[in-house]
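K.L.:
Fold the stuff below for me.
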Amino acid sequence: MFGKEKAQKQPETLGEFIRSILIAILFAMGIQTVAYQTFNIPSGSMKPNLLIGDFIFVSKFAYGYTHYSIPFSPPLFEGRLFGSEPKRGEVVVFRAPHKTNSEDWIKRCIGLPGDKIQMRGGVLFINDQECPLEKLDGDFLDTLYIKYNGDGTEERILDKNGPSIERYMQTLPNGVKHIIIKEKPFGLARLDNTPELVVPAGHYFMMGDNRDGSDDSRNQQALGFVPYENLIGRAELIFFSTEARWWEFWNWLTGIRFNRLLNVIR
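P.N.:
Next up, the predicted model:
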């Protein structure tokens, strides 16, 4: 053979392999911290816009960064860096302000600091202005839902003939439109009537699009107002969706909802 014989590539040592893995992990953590975090929808509180089994990208830089932006949320600093406030109508992932501060929730931002929020007969009022609802043709067919039993346990129900729920287009005071669903008659659901709630400075009022199936800021004991510091990011895109449980990877292909892939979240 002409030329210098190529040196044989040396096999990677265990130390080099571990270093490569650590670099990959640090890179992924960096992306999750400063750019986009993946989030799996575990409940039906945001139906029909987000379904159980949707996997979404959440923009971390949309509202800036707090210590909740960092994996495992170490209390390295207080406040928010490069902060920007959410707009009314945006879908937001946040750390629920419970005692443990360990759960990430997703809801729609309805109320801004200083707003007066009230539910009257199932209709939303913001600063005494009614948010009109327009009945839409075609009900939402709820094929995958969580059934709550009287003993406190839960069942995950997959039923192609599940309940049909009425859909409405709601218009917020800033003109943002989004779809909600309403299962019970107006005025009869447990959170259809509330006192007037004034959003404190530095806090936000969050609601689920599944109006009768969401514990949110209407229930001050369950969630209440969400502090600005607890905001993690804005939900942007559904990149994957399946009716299979997230760990049932062998059922992912048969359970894929192809019509939901790469849908922009509104």
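K.L.:
use CA for all of it now, contacts and neighbours both
P.N.:
Fine.
K.L.:
Can you give me every residue that contacts His203?
P.N.:
His203 is in contact with Leu112, Pro113, Phe225, Val226, Pro227, Tyr228, counting by C-alpha atoms under 8 Å, 6 or more residues apart in numbering.
K.L.:
Could you dump those residues into a markdown table with distance to Phe186, secondary structure and neighbour count added?
P.N.:
Formatted as a markdown table, the contacts of His203 follow (distance: C-alpha to C-alpha, whole Å; DSSP: H, G, I helix; E, B strand; the rest coil; neighbours: other C-alpha atoms under 10 Å):
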| residue | distance to Phe186 | secondary structure | neighbour count |
| --- | --- | --- | --- |
| Leu112 | 25 | coil | 22 |
| Pro113 | 27 | coil | 16 |
| Phe225 | 24 | coil | 25 |
| Val226 | 26 | strand | 23 |
| Pro227 | 30 | strand | 18 |
| Tyr228 | 31 | helix | 21 |
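K.L.:
for the protein, which helix is longest?
P.N.:
Identified as the longest helix of the chain according to DSSP state H is helix 14-34.
K.L.:
which helices and strands does the very next helix or strand once past it pack with?
P.N.:
Downstream of helix 14-34, the next assigned helix or strand under DSSP states H and E is strand 36-40. Where contact means 3 or more C-alpha pairs under 8 Å, 6 or more residues apart in numbering; DSSP states H and E, strand 36-40 is packed against strand 54-59.
K.L.:
To compare with the earlier structure, here is another sequence to fold:
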Amino acid sequence: MSQPADKSANKSATNEWVETFVVVVEALLIAIVLRSFLYQPFSIPTASMQQTLMIGDYFVANKYVWGYGKHSFSLGRYGNFTALDFELPISNRILGRDPNRGDVAVFRPVPQNIEYIKRIVGLPGDRVQMQGGRLYINDVMVEREEIGTTMDTDSSGQTVEVTVYRETFPEGTTHTIQEISDSAPLDNTQVYVVPAGHYFMMGDNRDRSADSRVLSQVGYVPDINLIAKAEARFFSIKDNLPPWQIWQWPANVRWDRMFQSVYK
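P.N.:
Model prediction:
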């Protein structure tokens, strides 16, 4: 008389296992879809965008706002970390709008095979130049206002004093930049004429950023190589500590940088 009960119990256990498996698979598929088509998290390993994005900041980027390009579905590739690198066989972006000057972009430089994040400074057809530490767009000097000074530490642990400025683009959008001086190697450049269908990128930490001013390393970024628009920080920890080390959080998490737009 106990055999039917055993079979029923086994069937029930099997059904529960199957249901759990289905739920896990559904959750994974939803996560993959969200990460592939809508929003993707990234982390910051270098100082090139400080103070907007600090080493140890984690942010979410909008993947659909500019549509989809060649590297839109390269998941988990940033810095020295590689999980999946899938290149779409397309020659033009599909869907989405064009970026605006001042947007913070995740992109793949043509000479590189890893993601970069910089601010879009030059639009197609623009003339961009640095003279004496000042940014010129279409032969007009971009307005900047000194805010103060602070100490800036890069990924190698080197700390220097920097001057902080509020810079205002011609369209009226503002953001914060840092300068060690106005006479660093990339503070005086040639005139860059941005080709059609390309963008000119610069880091907010102007003297600690390898960006479009270095043509051999970054250069002009094709529209199709844009991946996502940075939107908001959701986590931040000092010294780029692994976020899973929860015991490090009390002394090292930067609570004041969490859940904030990168455009504040």
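K.L.:
thinking again about what came up before, what would the contacts of His203 of the first structure look like in JSON lines with distance to Phe39 of the first structure?
P.N.:
Compiled in JSON lines, the contacts of His203 of the first structure are given as follows (distance: C-alpha to C-alpha, whole Å):
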{"residue": "Leu112", "distance to Phe39 of the first structure": "24"}
{"residue": "Pro113", "distance to Phe39 of the first structure": "26"}
{"residue": "Phe225", "distance to Phe39 of the first structure": "22"}
{"residue": "Val226", "distance to Phe39 of the first structure": "19"}
{"residue": "Pro227", "distance to Phe39 of the first structure": "20"}
{"residue": "Tyr228", "distance to Phe39 of the first structure": "20"}
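K.L.:
Of all the residues in the longest helix of the first structure, which ones are buried?
P.N.:
Gln32, Thr33 (16 or more other C-alpha atoms under 10 Å).
K.L.:
Give me the aligned partner of Asn210 of the first structure over in the second structure.
P.N.:
Aligned by TM-score structural alignment, Asn210 of the first structure pairs with Asn205 of the second structure.
K.L.:
ok, that match - how many residues close by?
P.N.:
For Asn205 of the second structure, the neighbour count with other C-alpha atoms under 10 Å is 24.
K.L.:
again with His67 of the first structure
P.N.:
Neighbour tally, His67 of the first structure, other C-alpha under 10 Å: 20.
K.L.:
State whether it and Pro75 are indeed in contact, as I suppose.
P.N.:
Yes. Look at His67 of the first structure against Pro75 with C-alpha atoms under 8 Å: they come within range, at 5.8 Å.
K.L.:
Contacts only, for Ser261 of the second structure.
P.N.:
By C-alpha under 8 Å, 6+ apart, the residues touching Ser261 of the second structure are Glu231, Ala232, Arg233.
K.L.:
could you redo the last one with a cut-off of 10 Å?
P.N.:
Thr52, Phe59, Val60, Ala230, Glu231, Ala232, Arg233, Phe234 (C-alpha atoms under 10 Å, 6 or more residues apart in numbering).
K.L.:
Aligned to the second one, what sits in the first structure?
P.N.:
With TM-score structural alignment as the criterion, the equivalent of Phe59 of the second structure in the first structure is Ile56.
K.L.:
what sits against that match?
P.N.:
Ile56 of the first structure neighbours (C-alpha under 10 Å, 6+ apart): 36-41, 50, 235-241, 261-265.
K.L.:
again with Ser91 of the second structure
P.N.:
Gly69, Lys70, Asp223, Ile224.
K.L.:
how do those residues look in the first structure, which are kept?
P.N.:
Retained contacts for those in the first structure, judged by both residues aligned by TM-score structural alignment, their matches' C-alpha atoms under 10 Å, are Gly69, Lys70, Ile224.
K.L.:
check contacts around the second one.
P.N.:
With contacts defined as C-alpha under 10 Å, 6+ apart, the neighbours of Lys70 of the second structure are 86-94, 108, 223-227.
K.L.:
Just the buried ones from those residues?
P.N.:
Buried among those by 16+ other C-alpha under 10 Å: Arg93, Arg108, Asp223, Ile224, Asn225, Leu226, Ile227.
K.L.:
Now check the first structure for the residue matching the fifth one.
P.N.:
In other words, Asn225 of the second structure. Match for Asn225 of the second structure (TM-score structural alignment): Asn230.
K.L.:
isn't that match right up against Ile106?
P.N.:
No. Asn230 of the first structure lies out of contact with Ile106 (C-alpha atoms under 10 Å); the separation is 11.7 Å.
K.L.:
hey, what's in contact with both of the two?
P.N.:
What both Asn230 of the first structure and Ile106 touch, as defined by C-alpha under 10 Å, 6+ apart, is the set Val93, Phe94, Arg95, Ala96.
K.L.:
now those in CSV, with secondary structure and distance to Ile181 of the first structure?
P.N.:
Output for these, formatted as CSV (DSSP: H, G, I helix; E, B strand; the rest coil; distance: C-alpha to C-alpha, whole Å):
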residue, secondary structure, distance to Ile181 of the first structure
Val93, strand, 20
Phe94, strand, 22
Arg95, strand, 25
Ala96, coil, 23
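K.L.:
Among those residues, which one sits closest to Met119 of the first structure?
P.N.:
Ala96 (21.7 Å; C-alpha to C-alpha).
K.L.:
isn't that closest one right up against Leu231?
P.N.:
Yes. At 9.0 Å, Ala96 of the first structure and Leu231 qualify as touching, with contact defined as C-alpha under 10 Å.
K.L.:
Residues in contact with both of these two, list them for me.
P.N.:
Asp104, Trp105, Ile106.
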